[in-house]
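Engineer: the sequence isn't on hand, but the structure is:
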């Protein structure tokens, strides 16, 4: 079904465009304030959580102001999905990037030259070419929007060197509003974005980073597959998707393999796959199927699918910013979602070693160590994890969020000073040459062949730790690594090595409070059921989803650009009897009403 594309009359008010084009009754949060600022010709930086409605902050004024709206985007898949969504709403949108076939690129340029395009999505490399800038300089421009603006900053977790060139927009187009937008930026990154884009005199619109609909759980990685299986069983709703982030390419493939063996529709995604395999995996995920994507962070920005119900990490992320961006891909529709973080002492040690051995400057290394320490603090925290996470973005939060495992089931703390001394002593008495498994055997008094071979059954530390389980000793070791008192020789065979921070503990000068070990802290069953979409299982809702899937496949677009799940759920609940009633449902704008009213009303009548 082809779209009737149009450029809206510029006399339309933002409120009228919001309702008629996007089908929303009103703006949310700070959207109205931001839109009014841009409408008046102002520039600025928008910090708003994933799913908070950043796109409307530039799409609405771009449609209302005279001229072309130019949106800088870092990923081709992201551009294509957003253009497809806008075309569904009847907007003359186009994308210009390196993967576009030459004939299609010429057609886009012809439409731009004759003023037939209202919103242009473009890659930073393409935009900063002299020819592109000269071309734009000869045309009226509504605004520039720099999406995923953290890519501008060298401190950002997805720094893109090509984004640094966007600073010239302020010089070449001083009268055109520039709006930078991101969901993840700590205070240092915020200031770097403003400096690089010439926005130091422009306001920062903070919409808050909290995503209270995402329930956060973190746990030691003890039985990885069993822990992930239990999490998926609890978090999945049978209709949405899930993402498993892995630290290596090989692990994504292995994880997808065993998930498929378990009966899941699982895919893998990493930068080493052939381009066609990556496109196919992304297409399957975006299509709306209930799939699980096992991926590295290469499967990152541009994941606009709103019904991702859960995100799991099988390895420790390198910073709170990375973690926040990745878990933020869950629950974009505002419905309950879940995030699981599994981690081990080796993750922490490996990350520290990578920072130490990187060619970065000492200042960069210091900042990266601080970010890693903040991530470790979140993982090991005996108190609200969300509170610590939000502090990383300069945001205060209540002491208890009520939506993380540490708040729901606060861990038990105990004085672990003696346990820490026993483990550190065992490390020293065995010559700093052994891994944790062997040390636990010594502490628990197990006379294994290896213990006997080295005569470690004659050490004073042999058998002094029988009071703690093997799991508990692993927890002591991991928490000592997190505290910096132990290191792991990741370049060898994982031997434990004391650091200078171990000395005051061994001397009894420093008290060590440790968390009692438990396996995955599960949310209560009623919360797990709360992740189910309100209409899941309803015959009309399922019929609408089936129609949407078929329609999306015929058009070759992601299912969510037809209608979001929440829109289908509202339709199924209200059961509108005519086009006028259907137009009152949030998410049904004029273009979609013209396209789909007949089909949707027919399905409703057949299920009456």
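Structural biologist: Nice, I can see it. Here the structure is a predicted model, which means the values were calculated and not measured. Numbers count the residues shown, from 1 in each chain.
Engineer: CA only for contacts and neighbour counts going forward, please
Structural biologist: Fine.
Engineer: tell me which element the residue nearest the centre of the chain is part of?
Structural biologist: Here the mean C-alpha position of the chain is nearest to the C-alpha of residue 326 (C-alpha atoms, centre = their mean), at a distance of 2.1 Å. When elements are defined using DSSP states H and E, residue 326 is found to belong to helix 320-327.
Engineer: now do that helix: distance to the chain's middle.
Structural biologist: 5 Å (C-alpha atoms, centre = their mean, to the nearest Å).
Engineer: coming back round to it: count the residues that sit near the closest residue to the residue nearest to the centre of the chain other than its chain neighbours.
Structural biologist: The shortest distance from residue 326 to any non-neighbouring residue, by C-alpha to C-alpha, 6 or more residues apart in numbering, is to residue 300 (7.0 Å). The local packing of residue 300 (other C-alpha atoms under 10 Å) involves 15 other residues.
Engineer: could you do the one 4 residues further on as well?
Structural biologist: Taking other C-alpha under 10 Å as the criterion, the count of residues near residue 304 is 20.
Engineer: where do the helices sit along the stretch 151-300 of the chain?
Structural biologist: 168-172, 187-196, 224-235, 249-261, 275-286 (DSSP state H, counting those that start in this stretch).
Engineer: got another one to weigh against that:
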């Protein structure tokens, strides 16, 4: 009988040191030293203690468990949510000479048997599994027969019902504490607020873990948000096409809220010469895999996707993420825009938003089965996202403060910092708008209420013209009132509900509404009320990459190296960035190494890749010298 608390392995060997870890970092990954909190996290886990690490996207979370797994005796067990993520990380590790494997449902029986054989023989450093696979059959029992060096739970926010991507299978991972009581465990994620972190610790039985929370700053990521024009789908699609076409030959991701929207927008982009691929849950697994492979391997590909795409995609050279439809929380927003610029080079996150989007997000929450307390929290998260998008505060600063960084300063690079918006005190207009909605019995849409405020009655009915709110808003233009109503909806002071297919405006949170009536709540709205808003001319806000500013001869070497990389990637059936990232190729092109010693000193060229590709890289450089 399998005893879940049985552990016969000796974990008393001396712990590896941080110096050992640095040597391994240089030999395998080609980096001279750790960054951020990596060294602190690695030190803790190598000493055999539990850890939770919240590190920014692109901050090297995987290294925090991969290095201790290699240095500690046994095999490191990594629980990962998606096959795509497991495949990507395993292939990258193999390229670096690390013995890694995965177990997933897409493998044949012979392939799975070979992995188990290597694990039993001690021939693996890391083994990746899914939470669903871990709970199925006899996997836990078979794993208990191995010496496990550590257990890493990747994308740990999935365990929390307060997070943005809750997955029930993650809630079962707490049993790992019982099955492997002496094995250090590490939970890692890029997005978790204080409440979510507490839930992760409790659910995974990591109450005694040391918690590391790095800054959420992404200085290479330029954030922008634009209010949609009249909520028109056609206008939104046209704007997305314009934004993508302003960034030619760059890989990007465009998020849409629906499958039909993905297919339609991808086709529109293709009509404009863009290598666009649609991706959503309407495709079967095989078709999604084909489309994902195209995106990973084609350097100018633009993925147009629903939220079915994203987590587990480790493509480092995504240069922009555009939200044609915004997500439902700041956690989801930060996770999704964080897929741009993972290589540390300049990238952009651009979000298009409008009042219909927040109404859609709230309706979607209402249709989900969840406890009322959880629903209230998720509704608040929706409001906080749209308050940031519509606000006048530096966007990265607002996000960082949301995650608990009280001392976050303005970034200086987002659209708010670059062109600070004008705001006006809208307390009185807000009071008028709320009163009009209330006097009209919460029975009409926004256009009808605005007409009422400016004294434009549809039928001049006596009951309406006699109301105290009729015509009290003539001092504000129609567009000005639209801005006020949008802001009140983003703040939760008004809500839009569909009644017989027709959107009705109603009062929002009672306490907040009372605060406005009493003058206790500050209401500031962007755009001056005294004039109609004239749309600013569009401009290309993309920032140049280092590769785009290279001298002619250096650019020629870089292009030759990319062509060489593309051919090798095609031969091996792996994404090009798994061989070398663009930033490494740029440095090679600039430094123009003459021998193995020179090449080995370049950041990102580890011993495994030097041995495997060194001569070919030097030959490619000589051919264009």
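Structural biologist: Alright, I've got the coordinates. Fair warning: this is a prediction, and the values are worked out from it, not measured in the lab.
Engineer: any idea what the residue nearest to the centre of the first structure aligns with in the second structure?
Structural biologist: Using TM-score structural alignment, the equivalent of residue 326 of the first structure in the second structure is residue 336.
Engineer: its match reaches residue 321, doesn't it?
Structural biologist: Yes. Counting by C-alpha atoms under 8 Å, residue 336 of the second structure does reach residue 321; the two are 7.4 Å apart.
Engineer: identify the contacts common to those two.
Structural biologist: With contacts defined as C-alpha atoms under 8 Å, 6 or more residues apart in numbering, no residue is shared by residue 336 of the second structure and residue 321.
Engineer: the aligned partner of residue 125 of the first structure in the second structure in helix, strand or coil?
Structural biologist: Aligning on TM-score structural alignment places residue 125 of the first structure opposite residue 132 in the second structure. Three-state call for residue 132 of the second structure (DSSP: H, G, I helix; E, B strand; the rest coil): helix.
Engineer: so how many other residues sit close to the nearest residue to residue 132 of the second structure once chain neighbours are set aside?
Structural biologist: Excluding the flanking residues, the one nearest residue 132 of the second structure by C-alpha to C-alpha, 6+ apart is residue 169, at 6.1 Å. Using other C-alpha under 10 Å, residue 169 of the second structure has 16 neighbouring residues.
Engineer: check residue 258 of the second structure too.
Structural biologist: Neighbour tally, residue 258 of the second structure, other C-alpha under 10 Å: 15.
Engineer: what lines up with it in the first structure?
Structural biologist: Under TM-score structural alignment, residue 258 of the second structure pairs with residue 248 in the first structure.
Engineer: I figured its match was touching residue 296, is that so?
Structural biologist: Yes. Residue 248 of the first structure lies in contact with residue 296 (C-alpha under 8 Å); the separation is 6.5 Å.
Engineer: what residues sit buried inside the longest helix anywhere in the second structure?
Structural biologist: When the second structure is parsed with DSSP state H, its longest helix is helix 552-572. Within helix 552-572 of the second structure, the residues scored as buried using 16 or more other C-alpha atoms under 10 Å are 554-558, 560-562, 565-566, 568-569.
Engineer: run a quick neighbour tally on residue 363 of the second structure.
Structural biologist: 15.
Engineer: counterpart of residue 571 of the first structure over in the second structure?
Structural biologist: In the second structure, residue 571 of the first structure lands on residue 588 (TM-score structural alignment).
Engineer: please, which helix or strand holds the counterpart of residue 85 of the second structure in the first structure?
Structural biologist: Counting by TM-score structural alignment, residue 85 of the second structure corresponds to residue 78 in the first structure. Per DSSP H and E, residue 78 of the first structure falls inside helix 76-88.
Engineer: what's the answer for residue 363 of the second structure, then?
Structural biologist: Short version: residue 363 of the second structure belongs to helix 355-366, going by DSSP H and E.
Engineer: the helix or strand following that helix vs the first structure - mean distance after superposition?
Structural biologist: On the C-terminal side of helix 355-366 of the second structure, the nearest following helix or strand under DSSP H and E is helix 372-390. In the superposition with the first structure, the average deviation recorded for helix 372-390 of the second structure is 1.7 Å (mean C-alpha distance after the TM-score superposition for the first structure).
Engineer: over in the first structure, find the residue span helix 372-390 of the second structure aligns onto.
Structural biologist: Taking TM-score structural alignment, helix 372-390 of the second structure hits residues 362-380 over in the first structure.
Engineer: got a list of contacts for stretch 158-165 of the first structure?
Structural biologist: So stretch 158-165 of the first structure is contacted by 124-125, 128, 150-153, 196 (C-alpha under 8 Å, 6+ apart).
Engineer: and the helices in the stretch 351-500 of the second structure, which stretches?
Structural biologist: Counting by DSSP H, counting those that start in this stretch, the helices of the stretch 351-500 of the second structure are 355-366, 372-390, 395-402, 415-418, 427-439, 446-453, 462-465, 478-490.
Engineer: buried stuff in the fifth one?
Structural biologist: Residues of helix 427-439 of the second structure classed as buried: 427, 429-437 (neighbour count, 16+ other C-alpha under 10 Å).
Engineer: would you list these in JSON lines and tack on distance to residue 47 of the second structure?
Structural biologist: Output for these, formatted as JSON lines (distance: C-alpha to C-alpha, whole Å):
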{"residue": "427", "distance to residue 47 of the second structure": "57"}
{"residue": "429", "distance to residue 47 of the second structure": "61"}
{"residue": "430", "distance to residue 47 of the second structure": "58"}
{"residue": "431", "distance to residue 47 of the second structure": "60"}
{"residue": "432", "distance to residue 47 of the second structure": "63"}
{"residue": "433", "distance to residue 47 of the second structure": "61"}
{"residue": "434", "distance to residue 47 of the second structure": "59"}
{"residue": "435", "distance to residue 47 of the second structure": "63"}
{"residue": "436", "distance to residue 47 of the second structure": "64"}
{"residue": "437", "distance to residue 47 of the second structure": "62"}
